[in-house]
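K.L.:
coordinates only, sequence not included:
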């Protein structure tokens, strides 16, 4: 309560009395709607200078506090008191008490409370179903109305004085229809189908004798048609991609000529199914045109390595080139103070041979193409899944029903017999598990002058060279005959008299002019004088291992003479000091007559 005392009377005073205070008016602090404001004034005299600062560092999790208090009075000075409290991962309090000045002080607090127990409460929940975080349902081309629902679940709950939650639910119904109609030329694509393509005309069915036990209706069963693929080059009514002649962009592999070659040979061996390292001291791999698999000889560094590699698929990497081999026949040799463990085997193509697959018997019951017969033989093997076969450089032809048969042979041996009848050979890609049937002479000797070699060698990379001559008569004609349903054909070199015949050829697959042409060309290529050249080469990044059947060019001065790679071998060895020696040897056959 405020009491006013007057020491004398004022005769002219009238009621009510007005009291005026001089000085600057203190503005009223704004009070927001819904808040509480208290104004309090306190006059403080001038005292001694005092400075006190207190800093408290404490850790508090999930605490958020913001406080502001406003104190003041109309007829008093100001007292300012500031308190800042705001943390996210750390609680911090700063208190300032400025004294010793007649200046006004101010203390301000601001309190925002959502609930008495929580500083801040936000809850957000997007929930469509209790089992799925996101569910998108789209219905198209239906008589019912299409619906689209999109929901996501976000849930967060933390301990302490701060809890964040959210609840939200949205549903979007039908807003319209959307149709997409492609219009324009279609893209190029392969079209494959096993559906029967009827021939032009009607089909006449004749039954030779009545079937007494037949019941109506009669069920006719047809064999599955082979899968036929054709390429549609796209475009509209006018072909946008006309057929163009193939461009010969073949670029031969030729190592660079350098003053010196820095070699860093490497050799590693791992077991394929678990990548277990196998330590080997030497390895030799070889193959010729008459082999469908590579021959392998491995010498191990210990008995344990030999046991781990026995009858297992191994991956041998020599200077970055991979070779898949199977160590099939282990052997051991012991002398005083020394013990050697080695093994011989074949490449991965041996998976298609005995003893991994049982022998089969095959006869083409229906007319099949040569490529179809090879595929049928490959599919008969119980463990041949994953292997594929293709023809390269061979024109496919049709084999009449029952014309080809093979018995009691493994699938790879049966395929090799079929390829041999046409003068062809098998190349196996062990990494891709793929068999390729190619002619034994991919390039005939009379065509080598204008052909582009696959690999060109020069003196800088040839470490050893030797040659021998084999004399044979040069023939220009050969007679070929089929056996049961075959044909008789005469194959003659163009431009020759056809008066020097080679040995006659009789095979089951000589049933078509294309088959006779392939077999006759390879038979004539084997005749004539041959120069057998043996070369020893390194294995580098720009000089890969050769492949049998590859056309090899050997540069001699300014001229390049060419021949066919007949055989190839590579040898890698590790000395007791750890030195690695790697080299490859090839035999090239060059026709000189």
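P.N.:
Yep, it's here. Computed from a prediction, not measured in an experiment: that's the story for all the values here.

K.L.:
make it CA atoms for all contacts and neighbour counts henceforth
P.N.:
Noted.

K.L.:
where's residue 460 relative to residue 537, distance?
P.N.:
10 Å (C-alpha to C-alpha, to the nearest Å).

K.L.:
more neighbours: those two, which one.
P.N.:
More neighbours surround residue 537 than the other of residue 460 and residue 537, with 22 against 14 (other C-alpha atoms under 10 Å).

K.L.:
residues contacting that one?
P.N.:
By C-alpha atoms under 8 Å, 6 or more residues apart in numbering, the residues touching residue 537 are 461-464, 583-585.

K.L.:
what do you get for residue 370?
P.N.:
Each residue near residue 370 by C-alpha under 8 Å, 6+ apart is listed here: 396-399.

K.L.:
compare these and tell me which is most surrounded.
P.N.:
residue 399 (25 neighbours).

K.L.:
is it true that that one touches residue 509?
P.N.:
Yes - with contact defined as C-alpha atoms under 8 Å, residue 399 reaches residue 509; the gap is 7.1 Å.

K.L.:
tell me which element residue 416 falls in.
P.N.:
Under the criterion of DSSP states H and E, residue 416 resides in helix 411-421.

K.L.:
point out the other helices and strands that that helix packs with.
P.N.:
helix 370-380, strand 424-429 (3 or more C-alpha pairs under 8 Å, 6 or more residues apart in numbering; DSSP states H and E).

K.L.:
okay, now the one to match up with it:
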């Protein structure tokens, strides 16, 4: 720091007053300033350009047209910082940021007066003014007379071989129609005319007339690619239901209950349903969670869904139990087909006053009830006044007619369809080559027990009707027919078809049986087993085949945890 002291006054003639520091001669001294400069340049060069050329040569140009577009951009930015300090070595720093000149783009369009489709050429040139050329990108299309080279990328779908083919096959019985053929029709070929007697022609020329041969028409199957009387069988392939074999099964059981009349939810804690081949309706039992649900369900039709499978039941006989700190409400009932039985329908008398078939007779029994019949048995004629019953409801009458023919009832409560099927869909001695309805592997079987049933053996049975009936001996094929079963007498045995079906059922019931009881779960690929199904049990490579006699389904809800448990238990019968 420099201190300046003034000891005497000085009269200034001019303002401002200048003070010079220098030599004795009084002249000013110009200090020498040493400058230093440090420069740093940073260039922002773009990435290396890629040159892509797709040449296609064809012909010399006829006309040429160029369009140039040039653009030079100014310097982006420049910044200089220069701090100075007197008396010391001066330092100067300059920071320069150059943006350069952006690439200039050139586009050329060349139009050629040739017959070829390629008539355009584009050229794109990129450079940086006076700087070194960093990259060039061109796209040039040529059309010389001789094709030198071409690059193509094509995707197509060949039509040499058909990818898909749709064909239609007609099968099933062909409709009947009148087929007419000529009788004694002359064969195609040379015709020889012999004129043995002379005849005087009254007119010329002589005209010969050949009459149309006589035709014979009959009612039969039409022709075509098959012979006239042939019939094409109906394709009916049966595929067994078989659950997958897994190391573990994850299930989420569900159970819901609704009142059919108004779709009101009913809360229940358990549901049981059992059905056998000798019953026309399943028997059910229900436990309700509260008295309110119990009162809402009295004398109502309920729709119960267990794991997605629907069951219908009438609440017919309610019951309640009251204890200290514990109340329970339950009820029993039957499935929906019970609406054709007492007490929902009164018993009546019936006689067929006109000739009917067996299927027509069953249809008359359920007329005006909303139910329909699906007969899977061999139909046959029933003469007038051959059948009658007294004091029977429609459900009891249909069941009695089915049992007379050796059949059972399979009822669809949802569609209200009664299907009449054989009690033994496959004879117990002929199950080796039969296709099962359901095949169960040992991984889904929770319990299995078996026992023996002893019955008299028989290989022939005598079946006959009554006043308008027929009589027949029905024997098991491949046997000596020397062991008779009890005779069968029924008013519906009016045709040999009826006797054969009833006799086959009696022979299937005869002999020792092996009865097996199994317990499994109900899953998506394992539906509830129904009576009459042919069930196969797979043990390794062997399949044990038997007919389902009865089944029972149980669904319970744990009161403390709310866990739902669903099981099904069924009984199978086969020849021992």
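P.N.:
Everything's here; your move. What you see is a predicted model, and the numbers here were worked out from it, not measured in a lab.

K.L.:
just say which of the helices and strands packed on helix 411-421 of structure 1 is most tucked in.
P.N.:
strand 424-429 (a mean of 22; mean count of other C-alpha atoms under 10 Å).

K.L.:
start and end residues in structure 2 for that one, please.
P.N.:
Per TM-score structural alignment, the counterpart of strand 424-429 of structure 1 in structure 2 is residues 407-412.

K.L.:
repeat for stretch 280-295 of structure 1
P.N.:
Counting by TM-score structural alignment, stretch 280-295 of structure 1 corresponds to residues 268-283.

K.L.:
buried residues in that stretch?
P.N.:
268-277, 279-283 (16 or more other C-alpha atoms under 10 Å).

K.L.:
ends of that stretch, what's the gap?
P.N.:
With C-alpha to C-alpha as the measure, stretch 268-283 of structure 2 spans 17 Å from end to end.

K.L.:
what's the answer for stretch 506-522 of structure 1, then?
P.N.:
Taking C-alpha to C-alpha as the criterion, the two ends of stretch 506-522 of structure 1 lie 14 Å apart.

K.L.:
that stretch aligns to what range in structure 2?
P.N.:
Going by TM-score structural alignment: stretch 506-522 of structure 1 matches residues 489-505.

K.L.:
rewinding a little: quick one: which of the helices and strands packed on helix 411-421 of structure 1 is nearest residue 253 of structure 1?
P.N.:
Residue 253 of structure 1 sits nearest to strand 424-429 of all those, at 19.4 Å, using C-alpha to C-alpha.

K.L.:
what about that closest one, how far off from structure 2?
P.N.:
For strand 424-429 of structure 1, the mean deviation from structure 2 after alignment is 0.8 Å (mean C-alpha distance after the TM-score superposition for structure 1).

K.L.:
contacts for that strand?
P.N.:
So strand 424-429 of structure 1 is contacted by 289-293, 349, 416, 419, 434-441, 519, 522 (C-alpha under 8 Å, 6+ apart).

K.L.:
got a PyMOL select line for the buried ones in those residues?
P.N.:
Entered in PyMOL, the line below selects the buried ones among these, by 16+ other C-alpha under 10 Å:
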select buried, resi 289+290+291+292+293+349+416+419+435+437+438+439+440+441+519+522
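
K.L.:
helix, strand or coil for residue 499 of structure 2?
P.N.:
Classification of residue 499 of structure 2 by DSSP: H, G, I helix; E, B strand; the rest coil places it in helix.

K.L.:
distance of it relative to residue 247 of structure 2?
P.N.:
In this view, residue 499 of structure 2 and residue 247 of structure 2 are 50 Å apart by C-alpha to C-alpha.

K.L.:
the two - which one has more neighbours?
P.N.:
Counted by other C-alpha under 10 Å, residue 499 of structure 2 and residue 247 do not tie: residue 499 has more neighbours, with 29 against 6.

K.L.:
alignment lookup: residue 349 of structure 1 to structure 2.
P.N.:
So, by TM-score structural alignment, residue 349 of structure 1 is matched to residue 337.

K.L.:
wait, isn't that match in contact with residue 279?
P.N.:
No - look at residue 337 of structure 2 against residue 279 with C-alpha under 8 Å: they stay out of range, at 10.7 Å.

K.L.:
the contacts of residue 370 of structure 1 in strands, which ones?
P.N.:
If you go by DSSP state E, those have 398-399 in strands.

K.L.:
which of the contacts of residue 370 of structure 1 also appear as contacts in structure 2?
P.N.:
Retained contacts for those in structure 2, judged by both residues aligned by TM-score structural alignment, their matches' C-alpha atoms under 8 Å, are 396-399.

K.L.:
so which of those comes closest to residue 312 of structure 1?
P.N.:
residue 396 (36.6 Å).

K.L.:
tell me which residue of structure 2 lines up with that closest one.
P.N.:
Checking TM-score structural alignment: residue 396 of structure 1 goes with residue 379.

K.L.:
could you check how far that match is from residue 172 of structure 2?
P.N.:
Separation of residue 379 of structure 2 from residue 172 of structure 2 (C-alpha to C-alpha): 20 Å.

K.L.:
show the contacting residues for the closest residue in space to residue 510 of structure 1 that isn't next to it in sequence.
P.N.:
Setting aside the residues directly before and after it, residue 510 of structure 1 is nearest to residue 482 in space (C-alpha to C-alpha, 6 or more residues apart in numbering), at 4.6 Å. Counting by C-alpha under 8 Å, 6+ apart, residue 482 of structure 1 makes contact with 488, 506-511.

K.L.:
list the members of those that persist in structure 2.
P.N.:
Those retained in structure 2, by both residues aligned by TM-score structural alignment, their matches' C-alpha under 8 Å: 488, 506-511.

K.L.:
where do the helices of structure 1 begin and end?
P.N.:
Remark: helices assigned in structure 1 by DSSP state H are 303-309, 370-380, 411-421, 513-525.

K.L.:
give me the mean distance between the first one and structure 2.
P.N.:
It stands for helix 303-309 of structure 1. Averaged out, helix 303-309 of structure 1 is 0.8 Å away (mean C-alpha distance after the TM-score superposition for structure 1).
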